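Chemist: fold the following, please.
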Amino acid sequence: MGLLTALLSAPLAPVKGVVWVADQLAEAADREVNDPAVIRAQLAALNQALEDGEIDLARFEREEDRLLDRLEASTGPGVTQ
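Modeler: Below you'll find the predicted structure:
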């Protein structure tokens, strides 16, 4: 039965490989997006943009809230870094 299963599933091997690679890329992107160091760097850049007059206070506050929510979600409840 093992040989028959191998022969029947052989055409699906490339598809399984592509799915695995896509999963690995998605996981890597998720780790990078949710990395607290990356989010802190984005907060610093946002603060600099406000100080340089590139954005107004309303936009700063919206973006800051969004980034702080992501930072809180990435560190988990009760975790401080």
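Chemist: please count neighbours and contacts with C-alpha atoms only from this point.
Modeler: Noted.
Chemist: so which helix or strand takes in Leu8?
Modeler: helix 2-9 (DSSP states H and E).
Chemist: residue at max distance from the center of the protein?
Modeler: Met1 (42.2 Å; Cα atoms, centre = their mean).
Chemist: all helices for the chain, in order.
Modeler: 2-9, 13-33, 36-51, 57-75 (DSSP state H).
Chemist: next, the second sequence, to be compared with the first:
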Amino acid sequence: MGLISEVLLLPLAPVRGSAWAVKQVLQEAERIYYDPATVRAELSRLEEQLEAGEITEEEFDRIEDELLDRLETATRGSAGTGQQGTAQ
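Modeler: Have a look, this model is predicted:
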């Protein structure tokens, strides 16, 4: 951007800064949500809940499907970046 546009957009700086901060928080939340280690830990906890009788088989199946979908999305997304689920 040129100097004139920067001066004209200066009053919007707080809004642009807030939008950047919100975007950063959203990206970090998505990274944690789709982190394979987090999903595997949730799957382990889910199995413990089933064995302890805290949830029914139907609840287990439904939640397990959701977690496996997240894990598949995470591995598909990291395949293109070469990260293989590691944080950088």
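Chemist: care to give me the TM-score?
Modeler: These two chains, once laid on top of each other, score a TM-score of 0.87 by TM-score structural alignment, normalised by the length of structure 1; 79 aligned residues with a Cα RMSD of 2.1 Å.
Chemist: picking up where we left off before, which of the residues in the helix holding Leu8 of structure 1 are buried?
Modeler: Buried positions in helix 2-9 of structure 1, judged by neighbour count with 16 or more other Cα atoms under 10 Å: none.
Chemist: and stretch 50-65 of structure 2, by the same measure?
Modeler: So stretch 50-65 of structure 2, judged by 16+ other Cα under 10 Å, has buried residues Phe60, Glu64.
Chemist: show me the contacts for Glu42 of structure 2.
Modeler: Leu67 (Cα atoms under 8 Å, 6 or more residues apart in numbering).
Chemist: have a look at how far, on average, stretch 57-67 of structure 1 is from structure 2.
Modeler: Stretch 57-67 of structure 1, aligned to structure 2 and superposed, deviates on average by 0.7 Å (mean Cα distance after the TM-score superposition for structure 1).
Chemist: what's the end-to-end length of stretch 49-65 of structure 1?
Modeler: Start and end residues of stretch 49-65 of structure 1 are separated by 15 Å (Cα to Cα, to the nearest Å).
Chemist: ditto for stretch 47-67 of structure 2
Modeler: End residues of stretch 47-67 of structure 2 are separated by 12 Å (Cα to Cα).
Chemist: what are the contacting residues of that stretch?
Modeler: Against stretch 47-67 of structure 2 from outside (Cα under 8 Å, 6+ apart): Val39, Glu42, Leu43, Leu46.
Chemist: next one: stretch 29-40 of structure 2
Modeler: So stretch 29-40 of structure 2 is contacted by Leu67, Leu68, Arg70, Leu71, Thr73, Ala74, Thr75, Gly85 (Cα under 8 Å, 6+ apart).
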